[in-house]
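Asker: Any chance you could fold what I've pasted below:
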Amino acid sequence: MKSEHLLDARTGVDAHFPRNAEGHLLIGGVSAVHLALQFGTPLIAYDEGLIRDTIRAFHRVFQEERVPYQISYASKAFCTMAICQLVHEEGLGIDVVSGGELYTALAAGVPASKLHLHGNNKTPEELEYAIESGIGAVIVDNFDEIDLLAELTAKAGRPVDVLVRVAPGVEAHTHDYISTGQQDSKFGFDLASHQVQEAFARLKGVETVRVIGIHAHIGSQIFDVNGFQLLAERMAAVYEQGLRDFELPFSVLNLGGGFGIQYTDEEAPPVADLLRGVIRAAKAAFAARGMAVPTLWIEPGRSIVGPAGVTLYRVGTRKIIPGVRNYVAIDGGMTDNPRLALYGAKYHATLANRLPDVPHRPWSVAGKCCESGDMLIWDLPLADPEPGDLLAVFATGAYTYAMASHYNRIPKPAVVFCRDGEAKLVVRRETWADVARLDEPLREPGP
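Answerer: Prediction:
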């Protein structure tokens, strides 16, 4: 499949995953049935080639628009050593939001200069770690952080580049829990009450901090370019003010990420079109002010890894309530994918070992946790599942493993990367012993 089609979600959520002659789903050329037999279930399998081609398609849009740019992978979507290495190989920087994500990227061999640290409550330990590592940039989120950065950079004797995170008052049309650009938000300096200008003034007085630009992020799972157009206009005005009134050494405008992906068979606009619209909005906003467009940074996460991930589950028990609902239980659930429980996320799924079988009635997919709310998909059209069947849930590459928990002391799943018919284990499956390995007994167990 040519990479120019990889940002076009209109072809169907499972269009990138063909079948073999036996009617089994293929992921990166590997049979889902073979993956489940070799690595067990639940299993999150990524099409590595799809990730790489999607990244290259992002690069191509910027190159066609002829603007200076940097793409940074938002690692909160899925952070392991393997994905950090992959995106670095494809020319991306990496955004991290904790000491753990920073440690993972550094352990993967990614230079600290390619990393950027986000977060509304960075601890002193995290900032010290970032500074000592030689972090590429810190995205400053609040006034307390300015004071802490001034103290820590002076103590370390090492300057740091920063971007000022702006709360621009732009509301994306998405779920409340994943909207971040509105005025009433825990993130960033409020534009409407002039906090941004005060932040500029304070940072200008910190000798060990160099303010290279501004940042904003208006939300996630966005399909409409209008919010980005308004964002670009407001940020261009802020950028001009920082240069003119505060004489800050700006060179970067970071417009965040949040590009939506397709989770079900409902149509969604191509991500390429949205990205192109964002770039052109920035061009227009700066041209209107007689300014050259600065280096544009974006932070895609979900749109890079989300479509490439498929979670494989083994079908267990069933419950049919005549005239009410049919339930099918799987060997995972909200411990490896809490998104339905958190904000009503929807998915498309199929029986990976029985692709030719035609769905003829709805089944609701239940997890194995001791929670009525542990549901994965409501009323999914399926061929009648049998115990032992393999259920494949599409577009689970983002915010699934990253949000996985040990609720009910259930171990986390394994993760594999698949490419050209070969599968590589990149995260080992946890055991029951792994779940309890940090426990300290109240007293030594008796015989």
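
Asker: Could you use CA atoms for every contact and neighbour count after this?
Answerer: Fine.

Asker: can I assume residue 383 is in contact with residue 361?
Answerer: Yes: using CA atoms under 8 Å, residue 383 makes contact with residue 361 at a distance of 7.0 Å.

Asker: Of those two, which one has the most company?
Answerer: Set side by side, residue 383 and residue 361 show unequal neighbour counts under other CA atoms under 10 Å, the larger going to residue 383 at 18 against 12.

Asker: What residues does that one make contact with?
Answerer: Listed by CA atoms under 8 Å, 6 or more residues apart in numbering, the contact set of residue 383 reads 351, 357, 358, 359, 360, 361.

Asker: returning to that earlier point: if I look at residue 383 and residue 361, which residues touch both of them?
Answerer: With CA under 8 Å, 6+ apart as the test, residue 383 and residue 361 reach no residue in common.

Asker: any idea which of the contacts of residue 383 has the most stuff around it?
Answerer: Among the contacts of residue 383, the one with the most neighbours (other CA under 10 Å) is residue 351, at 25 neighbours.

Asker: give me every residue that touches it.
Answerer: If you count contacts by CA under 8 Å, 6+ apart, residue 351 has them with 382, 383, 385, 389, 390, 391, 392.

Asker: what about the residue nearest to the fourth one when sequence neighbours are not counted, is that helix, strand or coil?
Answerer: Beyond its immediate neighbours in the sequence, the residue positioned closest to residue 389 (CA to CA, 6 or more residues apart in numbering) is residue 315, lying 5.2 Å away. In three-state terms, and counting by DSSP: H, G, I helix; E, B strand; the rest coil, residue 315 is strand.

Asker: Could you also give me the structure for this second sequence? I'd like to compare it with the first:
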Amino acid sequence: MSATSEPTTAPPVPADVNALAEKVWPPDAERNDDGSVAFGGVPVADLQHRFGTPLYVLDENAVRARAREVRDAFDIAAERHGTRAKVYYAGKAFLCTETVRWVTAEGLSVDVATGGELAVALAAGAPAERLGLHGNNKSEVELTRAVTSGVGTVVVDSLIEIERLAAIAAGHGVVQDVSVRVNSGVHAETHDFLATAHEDQKFGFALDAAESAVARIRELPSLRFIGLHCHIGSQIFGAAGFAESASRVIGLHARLLEGGEVPTVNLGGGFGIAYTEADDPTPIADLAEEIVSAVARECAARGIAVPVLAFEPGRAIVGRAGVTLYEVGTVKPVTVADDLQRLYVSVDGGMSDNARTALYGAAYSARIVSRRSDVPPALSRVVGKHCEAGDIVVDAEWLPGDVAPGDLLAVPATGAYCFSLASNYNYIPRPPVVAVGGGAARVIVRGETIDDLLARDAGVPAPTEGNA
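Answerer: Predicted coordinates for the structure are as follows:
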């Protein structure tokens, strides 16, 4: 992706610029007879009228259905190979109290990465024993909250943390279950910032250092070692990386069995989704079978039982269920080469509500959703309103050549890591999140206002009685 006006490699011209690609958009997204789109049975005009734009729209039924699909895929694969599976929803993808309630109601546990995420999960009423706490630098406050709340598993990341957690647990008379995060050394085929299992990075123990960490945990009466954890990265389409990582982690698992029980191996998440029609992720049932069968083969080769397997999908559950709705403002044609013109289509949001394009070079698609158009498509770049050349929402897309101010534009597959990474850059309030389903819409995260932002500024004069 380029932040300049250099020529872009355009995606193929779509056969129908009004079509909503099934694998990218929420299952309930559909165009009505008037040409406008409805999400969860709610027309986009109604969403704009009630909640404004930019707006995060999340299809509750899609989240729940996908949670069940992922849960069942790993349950079936695990049962086929003589073990059990446990699926955690990776809260960092998108977390609010309602999404916690949705996924736990569908039988999933929840993994959290900070004290703030832990607070959200507990506020939602999630059973503490179904929570896992991650993080490479957990504070004493965070670890204490985990211990005193009864969090099921703390994933330890360093020798310092092991000693700190043991002291906290002992001080509260608790025996805390822990797993050890290891780096398998597998470099996932993804963006460098999304790859997390190569050894030169901040997370976990190298494989050759993990045995001493486990030995230390087994010496501490306030900690109970329950297994290994590994995560190779995010937005991964195939099973090859997971299979290679499983091979290395199961080797360590087998060695650790010589010193005691190792009930669980958690292989993390990172299962990719389609952001554009060109993306082709492996179906989750196939992926689950390939990963679990790889583990089973490694265990059989070593003559050991297949452990309980845990997984942590986040994006794979919530990504496709989310759409971001914008209103088009300025539309500007720009000549970028002798034979190439591009429309710059500015919307009323941008990198403050979707940082992934700027941060990772992520590719998205877009459609005009307030009407249908029969005008030939024009190569377009959807950009935000921020004072930043890299404020690009969709780098290259074919939009109707008559795209105009006031049109509603939607970007699909924004359910993961858009709300989570949102900021107040340029003092822009973060948008609300609305859940849709069955023709109804409701706010599940309130949008910010300028007054909310000013309230944090200690230099703003307090209102007096006369002008309050």
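
Asker: export the contacts of residue 383 of the first structure to a markdown table and tack on secondary structure and distance to residue 322 of the first structure?
Answerer: Putting the contacts of residue 383 of the first structure into a markdown table (DSSP: H, G, I helix; E, B strand; the rest coil; distance: CA to CA, whole Å) gives the following:
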| residue | secondary structure | distance to residue 322 of the first structure |
| --- | --- | --- |
| 351 | strand | 23 |
| 357 | coil | 23 |
| 358 | coil | 21 |
| 359 | coil | 18 |
| 360 | coil | 16 |
| 361 | strand | 12 |
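
Asker: Adding distance to residue 146 of the first structure as columns, could you present these in CSV?
Answerer: As requested, these are arranged in CSV below (distance: CA to CA, whole Å):
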residue, distance to residue 146 of the first structure
351, 52
357, 59
358, 59
359, 57
360, 59
361, 57
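
Asker: What is the burial count for the residue mapped onto residue 319 of the first structure from the second structure?
Answerer: In the second structure, the residue equivalent to residue 319 of the first structure is residue 332, according to TM-score structural alignment. Residues near residue 332 of the second structure, counting by other CA under 10 Å, number 13.

Asker: How about residue 69 of the second structure?
Answerer: Neighbour count for residue 69 of the second structure, taken as other CA under 10 Å: 16.

Asker: part of a helix, is it?
Answerer: Yes: when classified by three-state DSSP, residue 69 of the second structure is found to be part of a helix.

Asker: Aligned against the first structure, show me the partner of it.
Answerer: By TM-score structural alignment, residue 69 of the second structure lines up with residue 57.

Asker: Could you measure from that match over to residue 50 of the first structure?
Answerer: Taken as CA to CA, to the nearest Å, the spacing of residue 57 of the first structure relative to residue 50 of the first structure amounts to 10 Å.

Asker: Same question for residue 153 of the first structure.
Answerer: For residue 153 of the first structure, the distance to residue 50 of the first structure equals 40 Å [CA to CA].

Asker: same question, residue 210 of the first structure
Answerer: 37 Å.

Asker: The two: which has the busier surroundings?
Answerer: Relative neighbour count places residue 50 above the other of residue 210 of the first structure and residue 50, with 23 against 18, counting by other CA under 10 Å.

Asker: Could you verify my assumption that that one touches residue 306?
Answerer: No: with contacts defined as CA under 8 Å, residue 50 of the first structure does not count as touching residue 306, sitting 10.3 Å away.

Asker: ranges for the helices of the stretch 51-200 of the first structure?
Answerer: For the stretch 51-200 of the first structure, helices defined by DSSP state H, counting those that start in this stretch occupy the ranges 81-89, 99-107, 124-133, 143-156, 195-204.

Asker: quick one: which of these is nearest residue 28 of the first structure?
Answerer: Ranking the helices of the stretch 51-200 of the first structure by proximity to residue 28 of the first structure (CA to CA) places helix 81-89 first, at 15.3 Å.

Asker: Show where that closest one falls in the second structure, residue numbers please.
Answerer: Helix 81-89 of the first structure lines up with residues 97-105 of the second structure when matched by TM-score structural alignment.

Asker: Contacts for that stretch, please.
Answerer: Around stretch 97-105 of the second structure, the neighbours that count as contacts under CA under 8 Å, 6+ apart are 60, 63-64, 67, 89, 91, 109-110, 120-121, 123-126, 444.

Asker: mind running it again at 7 Å?
Answerer: 64, 67, 120, 121, 123, 124, 126, 444 (CA atoms under 7 Å, 6 or more residues apart in numbering).

Asker: and that stretch, how far from the chain's centre?
Answerer: For stretch 97-105 of the second structure, the distance from its own C-alpha centre to the chain's C-alpha centre is 15 Å (CA atoms, centre = their mean, to the nearest Å).

Asker: average offset between it and the first structure?
Answerer: With both structures laid over each other, stretch 97-105 of the second structure and its partner residues in the first structure are 0.6 Å apart on average (mean CA distance after the TM-score superposition for the first structure).

Asker: For that stretch, buried residues please.
Answerer: Of the residues in stretch 97-105 of the second structure, those buried under the neighbour-count criterion (16 or more other CA atoms under 10 Å) are 97, 99, 100, 101, 102, 103, 104.

Asker: residue contacts, the residue nearest to residue 389 of the first structure?
Answerer: Contacts of residue 315 of the first structure by CA under 7 Å, 6+ apart are 329, 330, 331, 386, 387, 388, 389, 390, 391.
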